[in-house]
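**Q** Sequence and predicted structure below; questions after.
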Amino acid sequence: MENAMKQLSDEVHAEIVALCKEGDDLVKTGELPAAKRKYISALDLLPENHREWDAATWIYVAIGDVNLKMKDIERAFRCFFNAVQCPNGLGNPYIHLRLGQIYFDQGSLDKAADELTRAYMGAGLKIFMEDDPKYLDFLETRIEI
């Protein structure tokens, strides 16, 4: 449903964007619980079947990242798992990177290798450069880079 975003009213779309911007600003100042509340408020504005909307993809990613920063790995995983099921989520290198990192840290190495390979195939080495090198080191044991 790639055209779904166009069906949101201008007012709802603007409110979602504003809430997410506020969330982003709060993340930058380290106010993670407040940022998470902003993102959840944005998600709550989506109509029923919210996973069908483009905005849900990036809102779930934002919530997932906040959960990772807050060390709430279980909730972070659920957010990225939801994001991959939203429009343009499957095949999104960033989402696959985060899922792969969580699987790796939990010891699910086959799933980690699958997700990290998807991230690498979609974005190359550069997607690994801002994170702990252990994920790329692991991937190099599984595929030829």
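**A** Received, thanks. Numbering: from 1, shown residues only.

**Q** drop to CA atoms for contacts and neighbour counts, all remaining ones
**A** Noted.

**Q** Next one: the closest residue to residue 102 other than its chain neighbours from residue 71, what distance?
**A** In this structure, residue 102 finds its nearest non-sequential neighbour in residue 77, 6.8 Å apart by CA to CA, 6 or more residues apart in numbering. Taking CA to CA, to the nearest Å as the measure, residue 77 falls 11 Å from residue 71.

**Q** Below is an additional structure, to be compared with the one above:
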Amino acid sequence: MRDGRRNKKTVNGKLSPRFAKKVIRKTAKGNRIESYGNAKRAEKIWRRAYNAIPEPKNQFEQSVWLEIFLGDIFFSSQIYAEALPFFQSAYSNISGKGKSNPYVHLRLGACLLETGQHDEAIDHLWRAYQMEDRQFFRGTDLKYLDFLKSNLNLSM
């Protein structure tokens, strides 16, 4: 207790408005720093924000964005085995924000493919494709779209 007030992170199963704003500010700060090319420093800021979110983290939608950012740090460095758990956590978030996000499916599918889990990769890459279409794959390595096409006999 500080000054007679409790510093609560959650209210009724959600992050308190005050704490949620703090997480959003830290996330935005990490985004700014990362946009200037300092991924290591951004990662530290995102990790602090992520670690501050109470357990179970998959209960809070704010976790999804931080998991995406942290996963992308490893994905862009081609450390797919490290990126994979972040995208799996984002996908399994009970808020539904991960399951309805085509980017989560794309990155999860890519990580699964890169770690040799082809059947699961097909499932998530197909979901990303269904949610968006092949244009969505343009900013990524086309091998993921080619893999999907060859495994589902798609003519695109």
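**A** That came in fine, so what should we check first? Not measured: the values here are computed from a predicted model.

**Q** so how far is residue 146 of structure 2 from the most centrally placed residue in structure 2?
**A** Centroid check for structure 2 by CA atoms, centre = their mean gives residue 68 as the closest residue, at 2.0 Å. Residue 68 of structure 2 sits 24 Å away from residue 146 of structure 2, going by CA to CA.

**Q** got it, and residue 35 of structure 2?
**A** Counting by CA to CA, the separation of residue 35 of structure 2 from residue 146 of structure 2 is 30 Å.

**Q** now swap in residue 39 of structure 2 and tell me
**A** From residue 39 of structure 2 to residue 146 of structure 2 the distance is 29 Å (CA to CA).

**Q** repeat for residue 28 of structure 2
**A** For residue 28 of structure 2, the distance to residue 146 of structure 2 equals 34 Å [CA to CA].

**Q** and if you look at residue 122 of structure 2?
**A** From residue 122 of structure 2 to residue 146 of structure 2 the distance is 11 Å (CA to CA).

**Q** neighbour count winner among those two?
**A** residue 122 (23 against 13; other CA atoms under 10 Å).

**Q** residues touching that one, list them.
**A** By CA atoms under 8 Å, 6 or more residues apart in numbering, residue 122 of structure 2 lies in contact with 109, 148, 151.

**Q** quick one: what's aligned to it in structure 1?
**A** When structure 1 is aligned by TM-score structural alignment, residue 122 of structure 2 is paired with residue 113.

**Q** Same question for residue 68 of structure 2.
**A** Checking TM-score structural alignment: residue 68 of structure 2 goes with residue 61.

**Q** Surely that match and residue 77 touch.
**A** No - Residue 61 of structure 1 sits out of contact with residue 77 when judged by CA atoms under 8 Å, with a separation of 10.0 Å.

**Q** how near is the residue mapped onto residue 123 of structure 1 from structure 2 to residue 105 of structure 2?
**A** Taking TM-score structural alignment, the alignment pairs residue 123 of structure 1 with residue 132 from structure 2. From residue 132 of structure 2 across to residue 105 of structure 2, the span is 11 Å (CA to CA).

**Q** Between those two, point out the one with more neighbours.
**A** More neighbours surround residue 105 than the other of residue 132 of structure 2 and residue 105, with 26 against 14 (other CA under 10 Å).

**Q** Looks to me like residue 99 of structure 2 is in a strand.
**A** No - with DSSP: H, G, I helix; E, B strand; the rest coil as the criterion, residue 99 of structure 2 is located in coil rather than a strand.

**Q** That one: how many residues sit nearby?
**A** 19.

**Q** ok, it - contacts?
**A** Going by CA under 8 Å, 6+ apart, residue 99 of structure 2 touches 90, 91, 92, 93, 105.

**Q** ok, now how distant is it from residue 64 of structure 2?
**A** For residue 99 of structure 2, the distance to residue 64 of structure 2 (CA to CA) stands at 10 Å.

**Q** any shared contact partners between these two?
**A** With CA under 8 Å, 6+ apart as the test, residue 99 of structure 2 and residue 64 both reach 90, 91, 93.

**Q** and of those, the nearest to residue 58 of structure 2?
**A** residue 93 (4.3 Å; CA to CA).
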